[in-house]
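Enquirer: what's the 3D shape of this:
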Amino acid sequence: MKKELMDILACPICKGDLVLNIIEEDEVEIKSGTLYCSQCREYYPVEDGIPNLLPPDIRE
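Expert: From the prediction side, this is the model:
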């Protein structure tokens, strides 16, 4: 996931802003981490460079 995506990503539930927590990154992209919505208090994983923005109830 490129950091520039943060300009357009929003919470899929409330459309609020997301906060990025980076766990692993390289020179090009974020490999793993989380996206957090403070309004919904939900976390969305970033795994293998791909943000999973499915609502929590259908994610698994």
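
Enquirer: Could you use CA atoms for every contact and neighbour count after this?
Expert: Fine.

Enquirer: what residue lies at the spatial centre of the chain?
Expert: Using C-alpha atoms, centre = their mean, the residue of the chain that lies closest to the mean C-alpha position is Leu35, 3.2 Å off.

Enquirer: check which helix or strand covers that one.
Expert: With elements delineated by DSSP states H and E, Leu35 resides in strand 30-37, which encompasses its position.

Enquirer: Would you do the same for the sequence below? I want to compare the two.
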Amino acid sequence: MTDTKPSPASDVDPALLEILVCPLTKAPLRYDRAAGELISDAARLAYPIRDGIPIMLPDEARPLDG
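Expert: Coordinates of the predicted model:
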């Protein structure tokens, strides 16, 4: 048996990504695999993904630049 550790970005269940929306705008989110974040273009926020779990709290989101 091999011990493989998936990267944090690849931990997110694709089915979960299909149903999540921005909690502020209810708009769809896009997945930024490189940053490990879910992006709300409508709210201009990036929600972090920690240990494969999207943190959908506006207070935890990072504002997007420009």
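
Enquirer: What's the TM-score once they're superposed?
Expert: Comparing the chains after superposition, counting by TM-score structural alignment, normalised by the length of structure 1, produces a TM-score of 0.73; 49 aligned residues with a C-alpha RMSD of 1.4 Å.

Enquirer: Map the residue nearest to the centre of structure 1 onto structure 2.
Expert: Under the alignment (TM-score structural alignment), Leu35 of structure 1 maps onto Leu38 of structure 2.

Enquirer: cool, Asp48 of structure 1 as well?
Expert: Counting by TM-score structural alignment, the partner of Asp48 of structure 1 is Asp51.

Enquirer: Distance of that match relative to Leu57 of structure 2?
Expert: Asp51 of structure 2 sits 16 Å away from Leu57 of structure 2 when distances are taken as C-alpha to C-alpha, to the nearest Å.

Enquirer: re the thing from before, residues contacting the strand holding Leu35 of structure 1, please?
Expert: 1-3, 11, 16-25, 42-51 (C-alpha atoms under 8 Å, 6 or more residues apart in numbering).

Enquirer: Filter those down to the ones in strands?
Expert: 19-25, 42-47, 50-51 (DSSP state E).

Enquirer: Please report how far Pro63 of structure 2 lies from Leu16 of structure 2.
Expert: Pro63 of structure 2 is 23 Å from Leu16 of structure 2, where distance means C-alpha to C-alpha.

Enquirer: Correction: the previous question concerned Ala42 of structure 2.
Expert: In this structure, Ala42 of structure 2 lies at 20 Å from Leu16 of structure 2, with C-alpha to C-alpha as the measure.

Enquirer: what's the answer for Cys22 of structure 2, then?
Expert: For Cys22 of structure 2, the distance to Leu16 of structure 2 under the criterion C-alpha to C-alpha works out to 13 Å.
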